[in-house]
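K.L.:
here's my sequence, what's the structure:
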Amino acid sequence: MHPLINVQTLAQALTDERPPILLDVRWHLAGPRGIEAYRRGHLPGAAFVDLDEDLAGPPGVLGRHPLPTAEAFTAAMRRAGVSADRLVVAYDDADSTAAARLWWTLRYFGHDRVRVLDGGYRAWVDAGRPVTTGEPEVPPGDFTARPGRLPALDADGAATLAKSGVLLDARAAERYRGEVEPVDPVAGHIPGAVNAPTLGNVGVDGRFLPPELLRERFAELGATDAADVGVYCGSGVTAAHEILALTVAGVPAALYIGSWSNWIADPAHPVAVGEF
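P.N.:
The predicted model follows:
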């Protein structure tokens, strides 16, 4: 199943006898909580999923956004109406950063029918599609989380891949170089990692670049379907967006879930600064 869906195709699918489950996962790292945006307007029938509460466990040495337990994720997805046999479509404001985390996490826990609305809420509104402020009564789903269905890395695996394969750092270039660090207490990157800022995966409208352009972008960094590829970011959120872009490009990749926030929790881990 292609990981993306456009507005027209989604609108048609919502008229089916068994329409997709819509999940609104708008999230603002340094602003109002996503639930506030959801209450101001969302796709009809969409349930809200909180990235911090539903798609991550408590922050700590495992990272700022470690994976939730299978039990907690099962409960969250059932509350949102997710069932194993129903297509799920996730969306956020526009660029799919948060929606990609939901896409990856659902697939990691065993749900194969998940897509992301390309361009998100903005694309839906710009196309003149209806929105609502009413919160739907969502029938409970029957999804059961079974972890390990996608490749994932821990710190040791990321360090090995940085030497033997291609480890992409999805953060902004200035964070990769260690010039600034607005979130974590240590600046820099994993030695051997290659910078590939996730914003380079989308256009100004928030939609993903065409597959051929994504393939070209990643190939220039050594990330092809012939290489072992992994991705990390600050806490594992934007890295999932990079995984989604790589999937569109036809390049399999593993996610370092704990990412930089987990790496620096161990003072024995080396830190690099600068371009390499």
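
K.L.:
when you work out contacts or count neighbours from here on, use the C-alpha atoms and nothing else.
P.N.:
OK.

K.L.:
from memory Ala172 sits against Gly200, does it?
P.N.:
No. If you go by Cα atoms under 8 Å, Ala172 and Gly200 don't touch, sitting 9.6 Å apart.

K.L.:
how near is Pro147 to Asp225?
P.N.:
Taking Cα to Cα, to the nearest Å as the measure, Pro147 falls 24 Å from Asp225.

K.L.:
Phe73 contacts Ala145, doesn't it?
P.N.:
Yes. Taking contacts as Cα under 8 Å, Phe73 lies within contact range of Ala145: 6.6 Å.

K.L.:
which neighbours do those two have in common?
P.N.:
Applying Cα atoms under 8 Å, 6 or more residues apart in numbering, one finds that no residue jointly contacts Phe73 and Ala145.

K.L.:
Pro66 reaches Asp54, doesn't it?
P.N.:
No. With contact defined as Cα under 8 Å, Pro66 does not count as touching Asp54 (11.1 Å).

K.L.:
one more, please, to line up against the first structure:
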Amino acid sequence: MTGPLISPRELRDLLARDDDAVTVLDVRYRLGGPPGAQQYAAGHVPGASYVDLDTELAAPPGEGGRHPLPAPADFEAAMRRAGVRADRPVVVYDDWSGHAAARCWWLLRHHGHDDVRVLDGGWSAWLAEDGAVAVETSAAESSEPGDFTAQPGRMPAVEADQVLDVPVLVDARAPERYRGEAEPVDPVAGHIPGAVNVPTTTNLRADGRFRSPEEIRALYAAAGVTGEEDVAVYCGSGVTAAHDVLALELAGIPAALYPGSWSGWITDPTRPVERG
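P.N.:
As a prediction, this is how the structure comes out:
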């Protein structure tokens, strides 16, 4: 496999050749939606293990925002439970336009696993292309635990005290949240001063799959994101921002993640807020 994405057909072919050729992680999640574990139990990609975003891909909420990065030891334990191995590729999918899957992709890459792909189009694309569906009640099908060792630092990240120094800061939220016209989740509306807005919806075609690298480069360039200067991305809680990081990787533009994002930024009332 090459690149950060894999198509349903490519995944189907991999699984058909060898059940042990790839580790599949189901990270279905929707903010305010039905629990992903219930969706997993109702049907999932054969051999997939379920990973919970709130408890395994994030630490408890606090000064670091609504979804702080998990402690490396906790993330390592979660990935081992899910059967992740250092020598085996990983494919991650969700049913939330790739947002949760991108978070897991970023975390695995950040903690040292270099062979990770997001299923392009997610669960709906898998079903649309007649992918097989398994139904079990266990949230982890792996017959044996993985051996993944977390070694954080492989993907760039910035903290709150560095954010204002980033030459190009991207806000991945919806435009109305960026402008401060509406804030349905966090207690303060607005954005970090100097940030430009490139919503994650920009990254996808109408069918829910990622745009081509050429299209992504052009759309980001229109917002001043060209890769000529360092780039960092944030969102509401550090989850959907990983979607922009993944899209920028497709376009050949490296970008750092600000994990605390807006929900972490506003925990300190002395930090500046911009609207409009």
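
K.L.:
more crowded one of Pro66 and Asp54 of the first structure?
P.N.:
The neighbour count for Pro66 of the first structure versus Asp54, taken as other Cα atoms under 10 Å, is higher for Pro66 (23 against 19).

K.L.:
double-check that the more buried one belongs to a strand.
P.N.:
No. Judged by DSSP: H, G, I helix; E, B strand; the rest coil, Pro66 of the first structure forms no part of a strand; its state is coil.

K.L.:
contacting residues for it?
P.N.:
Residues in contact with Pro66 of the first structure (Cα under 8 Å, 6+ apart) are 56-59, 235-236, 257-258.

K.L.:
any idea how far Ala56 of the first structure is from it?
P.N.:
Taking Cα to Cα as the measure, Pro66 of the first structure falls 5 Å from Ala56 of the first structure.

K.L.:
likewise Val25 of the first structure?
P.N.:
13 Å.

K.L.:
and the helix or strand containing Leu11 of the second structure, what's buried?
P.N.:
Taking DSSP states H and E as the criterion, Leu11 of the second structure maps to helix 8-17. Using 16 or more other Cα atoms under 10 Å as the test for burial, helix 8-17 of the second structure gives 8, 11-12, 15.

K.L.:
could you do stretch 248-259 of the first structure as well?
P.N.:
Buried residues in stretch 248-259 of the first structure (16+ other Cα under 10 Å): 248-249, 251-259.

K.L.:
just stretch 26-45 of the second structure next, same as before
P.N.:
Those would be 26-30, 36-37, 39-40, 44-45, for stretch 26-45 of the second structure by 16+ other Cα under 10 Å.

K.L.:
got these as JSON lines, with secondary structure columns?
P.N.:
Below are these laid out as JSON lines (three-state DSSP):
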{"residue": "Asp26", "secondary structure": "strand"}
{"residue": "Val27", "secondary structure": "coil"}
{"residue": "Arg28", "secondary structure": "coil"}
{"residue": "Tyr29", "secondary structure": "coil"}
{"residue": "Arg30", "secondary structure": "coil"}
{"residue": "Gly36", "secondary structure": "helix"}
{"residue": "Ala37", "secondary structure": "helix"}
{"residue": "Gln39", "secondary structure": "helix"}
{"residue": "Tyr40", "secondary structure": "helix"}
{"residue": "His44", "secondary structure": "strand"}
{"residue": "Val45", "secondary structure": "coil"}
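
K.L.:
Ile266 of the second structure: which of those is nearest?
P.N.:
Using Cα to Cα, Arg30 comes nearest to Ile266 of the second structure of the buried residues of stretch 26-45 of the second structure, at 23.0 Å.
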